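Colleague: Attaching a predicted model along with its sequence, questions to come.
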Amino acid sequence: MMNDKISVIVPVYNVELYLNKCLQSIIGSTYSNLEIILINDGSPDNCDKLCKEWELKDNRIIYIKKENGGVCSARNLGLDKATGNYIAFVDADDYISPFMYERLYTLMIDNEADLVICGRTRILEDKIVNYKDTGIQIFSGKNVNMQNLSCQFDLNISVNKLYKKTLFKDLRFPLNMTYAEDLFIIPDILSKAHKIVYTSEGLYYYVERKNSASFTLNEKKLLNDICAKQKLLNYLISNHANCSIAFDWLFAAYTNLYNNSNSFRTKIKAWIFYAKFYRIHFKWSICHAKASIFLVLPSLYNWIKRNNILTL
């Protein structure tokens, strides 16, 4: 049952406090035919020593050290080196259930799927967040409905998935993006996947750290976010799929850009950017009160939202 090799790609950067737990969880997987590719992306901490120690412990581990180029370059190098029939990604500050890859592989084979997605268990500083059980669903990349997922964000990350390696033929992560790079390639993955299986089981443990890159936003990252969410919305519209969540994501990305602008001039630029979005997606925008309120008076929208006066 486990004849196929899974290449697990783990970018490593500034995670010496978390790396051991991450690798222990992968090595302890009940699916044993793994190729574990550690890509040290020029980490300045003690990760080099830790990676070398782990490489000696398990002959399934391949350790590669490179100059810093970002998580996309690290994942792309892992894809270039991978020899498995299937691909998986793990962030080095997260960890996985010992049953994750066995479960996803079984669903992949039993359903002749190209992509299998599982739910996440969020690990916050003071609590564990589990999501509702929505069971197993099967769909194609053209009719994916995020409303049916246990958590709508299960779609937009790369790490809670098992991919056929062929999905990455002629596809790599965008080197010019430092944020939302996972989401950016999702439409490309969906367009190639004839059958997708989703299970709401929270098999991937997603650790949220306030000092991680996901919580430190700047204008470039916010523009990356808009770019990725616009691409997803365009894909869903072109395939006549349910677009409501994707529209909400993109709207929120524009409001984040406006609210995180540091000067009046940059706020005006952000508002003009949003006004173009409103015009292009007029038939969607006009149906959402929040979109029109933000267009007319952003400060009023922010006040209503901050005080929870009505559901926007």
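Modeller: Now that the structure is in, tell me what you want to look at. Numbering: from 1, shown residues only.

Colleague: Please make it C-alpha for all contacts and neighbour counts, starting now.
Modeller: Will do.

Colleague: just how off-centre is stretch 202-210 within its chain?
Modeller: In this view, stretch 202-210 has its centroid 12 Å away from the chain centroid, taken as CA atoms, centre = their mean, to the nearest Å.

Colleague: Go ahead and name everything in contact with that stretch.
Modeller: 93-97, 99-100, 118-125, 130-131, 159-160, 215 (CA atoms under 8 Å, 6 or more residues apart in numbering).

Colleague: A further structure is provided below for comparison with the first:
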Amino acid sequence: MNNTLISVVVPCYNQAAYLDECLQSVLDQTHQNWECIIVNDGSTDHTEETAIKWTQKDNRFIYTYKKNGGLSSARNTGLKKASGGYIQFLDSDDTIHPEKFSKSLSGNKEYPLIVSQFTIYRNQTQYPGYNRVEQNYLSFEGILFGWDLKFSIPIHCALISKKLLEDFQFDTTLTSCEDWLMWIYITKNNPETLLIDESLAHYRKEDSNSMSSDLYKILHQRIKIFPMLKKLYGDHIHDRLMYHIIEVRSTQYIQQRNEFKKATGGKVVSGYLALKRYYYSLFQKKN
């Protein structure tokens, strides 16, 4: 069995109510060789008090405080401090199965990327994941062309070799879709990937009245990502993804636009139109 040190990165911002459960799921791991870096991103609740309690309970918990800079900034801080051969990102309101690490590393072969299925907790009730993770999703093209269109994968499903994350930083200008860029980055050379067909990651998704505003935000964030993809991977990848979304998913966007309009009184339509304008401006430059 692979006994590699695993660095767990737990960013925290005003979610102290869930932090005990999150950190207990790390302490309960049957694989013992881990460190857990708790990054307090300027919380104003009792996150610090809770985190320090855990460092006193077990010295494998490491606490650090930083000025509030957002989720990406907190993950970057944890990643810099990580010394393990594998990285496990774990948001402070989520949990992992006690055997996630041991089952991920139980084989004779070492994989740079290990991904499990997941379940969702909504209002204390467990549900299956919205989608099953399939092996063909876990490639550069699978992630690039399928993300948010066919599937999405919670970040804590993955156990990632630190080598795959060399020179990577989460983009702090993004407030959503930042994990998509991470998945694109770590799969860019199609590393050999192990898919564990068990739900070893548990994702908390509480009911919220802000769903429509989140959808509005996601549309605008996606617009910001396209130029980033162009810079990182060139015109070919950028244009293929753009055409894919236009040709394959245009009907879906129109349906969503109408639903968003009803839900938000028209606010989200501006996000849809901004996305549409971006596409059209690219067409005009090409023709």
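Modeller: In hand now; what should we look at? Because the structure is predicted, anything quoted here is derived from the model rather than measured.

Colleague: For the stretch 151-300 of the first structure, just list every one of the helices.
Modeller: For the stretch 151-300 of the first structure, the helices defined by DSSP state H, counting those that start in this stretch cover 181-192, 219-238, 244-259, 264-280, 282-285, 289-296, 298-306.

Colleague: in the longest one, what's buried?
Modeller: In this case it means helix 219-238 of the first structure. Taking 16 or more other CA atoms under 10 Å as the neighbour-count basis, helix 219-238 of the first structure is seen to contain the buried residues 219, 221-233, 235-236.

Colleague: same question, the shortest one
Modeller: Applying a neighbour-count criterion of 16+ other CA under 10 Å, the buried positions in helix 282-285 of the first structure are residue 285.

Colleague: next one: the fourth one
Modeller: Buried residues in helix 264-280 of the first structure, counted by 16+ other CA under 10 Å: 266, 267, 270, 271, 274, 275, 277, 278.

Colleague: Test my guess that the third one contacts residue 254.
Modeller: Yes. Taking contacts as CA atoms under 8 Å, residue 270 of the first structure lies within contact range of residue 254: 7.5 Å.

Colleague: just to revisit the earlier point, closest one to residue 76 of the first structure among the helices of the stretch 151-300 of the first structure?
Modeller: helix 181-192 (11.9 Å; CA to CA).

Colleague: how close does the closest one sit to the second structure?
Modeller: Following superposition, helix 181-192 of the first structure is found to deviate from the second structure by 1.6 Å on average (mean CA distance after the TM-score superposition for the first structure).

Colleague: Specify the angle between that helix and helix 219-238 in degrees.
Modeller: Counting by axes from the mean of the first three to the mean of the last three CA atoms, to 10 degrees, helix 181-192 of the first structure lies at 20 degrees to helix 219-238.

Colleague: Distance from the chain centre to helix 181-192 of the first structure, please.
Modeller: That offset, for helix 181-192 of the first structure, works out to 10 Å (CA atoms, centre = their mean).

Colleague: Contacts for it next, please.
Modeller: Helix 181-192 of the first structure has contacts (CA under 8 Å, 6+ apart) with 72, 140-142, 155-158, 167-168, 171-174, 224, 227-229, 231-232, 235.

Colleague: one more time with 7 Å, if that's ok
Modeller: Residues outside helix 181-192 of the first structure that contact it (CA atoms under 7 Å, 6 or more residues apart in numbering) are 141, 142, 156, 157, 158, 167, 173, 174, 228, 231, 232, 235.

Colleague: same deal with stretch 82-93 of the second structure?
Modeller: 4-12, 15, 18-19, 22, 155-156, 158-162, 204.

Colleague: Mind checking which of these are buried?
Modeller: For the contacts of stretch 82-93 of the second structure, buried by 16+ other CA under 10 Å: 5-12, 15, 18-19, 22, 155-156, 158-162, 204.

Colleague: quick revisit: and which of the buried residues of helix 219-238 of the first structure is nearest residue 147 of the first structure?
Modeller: residue 236 (13.0 Å).

Colleague: Find the nearest non-adjacent residue to the closest one, please.
Modeller: Spatially, and ignoring its direct neighbours in sequence, residue 236 of the first structure is nearest to residue 243 (6.1 Å; CA to CA, 6 or more residues apart in numbering).

Colleague: what about that neighbour, neighbour count?
Modeller: 21 (other CA atoms under 10 Å).

Colleague: do the one 10 residues further on as well
Modeller: Around residue 253 of the first structure there are 22 other residues, counting by other CA under 10 Å.

Colleague: What ranges does the stretch 51-200 of the first structure have for its strands?
Modeller: 61-66, 86-89, 95-96, 115-123, 128-129, 136-139, 161-164, 196-207 (DSSP state E, counting those that start in this stretch).

Colleague: Export the ones you listed to CSV and append columns for distance to residue 305 of the first structure.
Modeller: CSV is the format used below for those (distance: least, CA to CA, whole Å):
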stretch, distance to residue 305 of the first structure
strand 61-66, 45
strand 86-89, 36
strand 95-96, 35
strand 115-123, 25
strand 128-129, 24
strand 136-139, 34
strand 161-164, 34
strand 196-207, 27
